[in-house]
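In: Model the structure of this input:
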Amino acid sequence: MKTYISAWPQAATLPDFPRSVAVLGSTGSIGVNALKVMETHPQLFKITALSGGRNGSLLAEQCARLRPPYAAVLDDAARREFVAHLPAGYSPQILVGPEAFATLAALDEVDTVLSSIVGAAGFEPTLAAARAGKLICLANKESLVLGGHIIRAACHASGAVILPVDSEHNALFQGLMGHGRDHEIARLILTASGGPFRGRAAASLREVTLEQALAHPNWSMGAKISIDSATLMNKGLEVIEACHLYGLPVDMVHVVVHPQSIVHSLVEYVDGSQLAHLGIPDMQIPIAHCLGFPHRLGLNLPRLDLASVGCLTFEEPDLGAFPCLNLARQALDAGPSHPVVLNAANEMAVAAFLDRRIGFADIPATIETALDRHQPMDVSTPEAVLDLDSVVREEIRRALWPVAD
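Out: This next block holds a predicted model:
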């Protein structure tokens, strides 16, 4: 696929096995599942570096079990917690601070990077891996939302290869492999579960609680992604990610609600045929596909039984009740700086909702206000992207977290 963000993985030279892996975000949901996959196939992977944000105790438990020579945490408090839980006789090199994750991503000893840090914090480490020519298993969609154009250029300059870990984009990738040329693709169809509030009227969403929003019906995810799924912003970000990954315009990327989360996405070709990827909703499947690519890795998971599932249903998303999906499309159409604003405003609004400072319906309202105020600007460099991200966050922080608090 010539429009792909990096060299097309099927045609690229990939690292040999055993692969030397850095897991960025090993204490999160994706990272924990990735370690399960690699521990199931220890002959195929050498875990060289693990990183966590502030969960020093879990990171120490992982490192004690797997003994990577490198580890990284976000701050000194996490470092102290990490060191306090390390076993005697094991002393990894410990890196501290946001820049530590980018350092791990570019280590000479590492050939494969799993980028699974949540949010915009994953942009710089992903870019570092791209500049260093790594095989990148990408689970951080915000990297492309903020700077897909920058990461694309870095991949083509260095020879880095990206494999998409998100279940929907991994499904699209598998639907595209070996099936024709770019001009034969009619559209990409992302599926969405609809989240915990599917079918609810817009007015009723003003009354939903944090606990209800966190209760995803199908997937086990972290708090931020669970809220994004409930607002459908997760799907909006995935639309932007798909456009950057596959080099297609936004009008070729569609979304359909599929409550069972069995069909993970579809590719439609110009002859009207559609190729769908099906599987149980478990992130070990797309993670294993990326880490082991081009091989399939055996997993100790239940098998999909379509007879037991019985019925697969599909419906259009309710854009009136869930405006975040359209906000994302509009942001991408408006130019490269608008998605930076969209993402920063969303992360701050979700944080405020998790902090019980605003209601669920205030999340899209906060994002829309930020987008309405923004004038297009040049974000052709990483510095410009990060500066804009910081400005938007500070404006919303002042509004939602008054100094008097």
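In: rest of the way, CA atoms for contacts and neighbours
Out: OK.
In: mind listing the strands for the protein?
Out: 19-24, 45-51, 70-73, 93-96, 112-115, 135-138, 161-164, 185-192, 253-257, 263-269, 274-278 (DSSP state E).
In: Relative to Ala370, which of those is closest?
Out: Among those, strand 253-257 comes nearest to Ala370, with 24.3 Å by CA to CA.
In: how far out from the middle of the chain is the closest one?
Out: When distances are taken as CA atoms, centre = their mean, to the nearest Å, strand 253-257 is centred 18 Å away from the chain's centroid.
In: Sequence B follows; please return its structure for comparison with A:
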Amino acid sequence: MRDIVLLGSTGSIGTQALDIVARNPEEFRLRGLAAGGAHLELLARQVCDFCVEVVAVATYCAHELRAIIEEKRQDFSQSIPMPTILEGPDAATELAGMFPDAVVLNGITGGVGLGPTLAALQAGSTLALANKESLVVGGPLVRAALQRPGQIVPVDSEHSAIAQALRSGIHEKGLTSPRITGRSEVAELVLTASGGPFRGRLRDELRHVTPAQALDHPTWNMGPVVTINSSTLVNKGLELIEAHLLFDVPAEHIQTVIHPQSIVHSMVTWNDGATIVQASPPDMHLPIALGMTWPQRLKEVEIPIRWDAMQSWIFEPVDHQTFPAIQLARYAVSASATHPAVYNAANEVFVEAFLRGSLPYLAIVDLLGTVLEAYEGVQDPNIDDVMEAQRWAVSYAQQQASHYA
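Out: Purely as a prediction, here's the structure:
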């Protein structure tokens, strides 16, 4: 039985992870939950359903949460113990380091996931990483905190697909680094993208896009920030940076391709010309489950693809003129070790401004390029450098966005 600590339990990743835990009670024991605090009723129900020992909430609402849990405990025939409640902005980080033998699934959204990521690694836990931003923001710090090969298991469907494909190679067993060198069998990593709601559109057709239109994703059901990032392809830029850091592959050896069916989640191309693909339905349950059990697999996580049914898979090149976010991510990787943190932090500011109606859609990525060009960067950062890069990015991005208000 695996002990699990789940960070971001009320979000999309978290609720799907709990569905997997509930369907496999003999495989998992849930030790702790963390959430932002916006959905206390749901969090309290999760605490009672899974009898967790510790719950962390990012806001100062322990008294309110305790009262809701107390009320919900009455719905259960057996006695549900009151958990230890941690509160405040560092609560998830504290929880992430409490259970060294557990798998810590980090499903928090945004750069705030960096602290919990580092805490889990420093405690020696296996980190199932769905929070790509923490690796993007603190890549050098995360890599320095690793205590053993394979301590990070990727949960993003694209990186999970690459990890699975790499296991087919002689030298790339598990999550060891492929390292594109003369001795490596790996030629390229290929990230697939759905294309989002505006696939095939030209730049001029996107000038008057509304938040509602950008949130209408054709394939995936995700939170608002991730959905907007998918529509601009910033999400694919973040994933390129993440793949570069996870697998130690230069950005020029990581390609992107549009695949609207979202069946092939990513690929590895080998030096002999072969390409290994990982294909499964467009559902996050499989990579989440695999993140919690790696390298073993649970049974019947998803319904397999029907090979006796007619289907077509389409692959198209990315239109980088209309969607320049991926090229900006390549620039960030090449510019400095802290440029990726600026890429992520500035984008979060612009997405928030767009969602509240004070920034036009095209300005999200246009201004992102402006911020990256203005930033000088640090090549060998410490934690203070990373935090300062984020503070600078937020401040400068807010200045740029204010011109549209």
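In: could the strands of structure 1 go into TSV alongside distance to Gly122 of structure 1 and mean neighbour count?
Out: Listed next are the strands of structure 1 as TSV, based on distance: least, CA to CA, whole Å; neighbours: other CA atoms under 10 Å:
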stretch	distance to Gly122 of structure 1	mean neighbour count
strand 19-24	8	26
strand 45-51	12	25
strand 70-73	14	26
strand 93-96	15	16
strand 112-115	7	29
strand 135-138	10	26
strand 161-164	14	26
strand 185-192	23	23
strand 253-257	24	18
strand 263-269	24	24
strand 274-278	27	17
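In: Rebuild those as TSV, extending it with distance to Cys63 of structure 1.
Out: Compiled in TSV, the strands of structure 1 are given as follows (distance: least, CA to CA, whole Å):
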stretch	distance to Cys63 of structure 1
strand 19-24	11
strand 45-51	7
strand 70-73	8
strand 93-96	11
strand 112-115	16
strand 135-138	21
strand 161-164	25
strand 185-192	35
strand 253-257	39
strand 263-269	33
strand 274-278	34
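In: what number of residues lie near Val301 of structure 2?
Out: Val301 of structure 2 is flanked by 18 other residues according to other CA atoms under 10 Å.
In: Verify the contact between it and Leu286 for me.
Out: Yes: with contact defined as CA atoms under 8 Å, Val301 of structure 2 reaches Leu286; the gap is 6.0 Å.
In: and Leu368 of structure 2, how many neighbours?
Out: Leu368 of structure 2: 25 neighbours (other CA under 10 Å).
In: hang on, it packs against Tyr343?
Out: Yes: judged on CA under 8 Å, Leu368 of structure 2 makes contact with Tyr343 at a distance of 6.8 Å.
In: From the contact counts, what lies against the top helix by length along structure 2?
Out: When structure 2 is parsed with DSSP state H, its longest helix is helix 383-402. Under the contact definition 3 or more CA pairs under 8 Å, 6 or more residues apart in numbering; DSSP states H and E, helix 383-402 of structure 2 sits against helix 339-355, helix 363-374.
In: can these go into CSV with extra columns for distance to His171 of structure 2?
Out: Putting these into CSV (distance: least, CA to CA, whole Å) gives the following:
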stretch, distance to His171 of structure 2
helix 339-355, 29
helix 363-374, 36
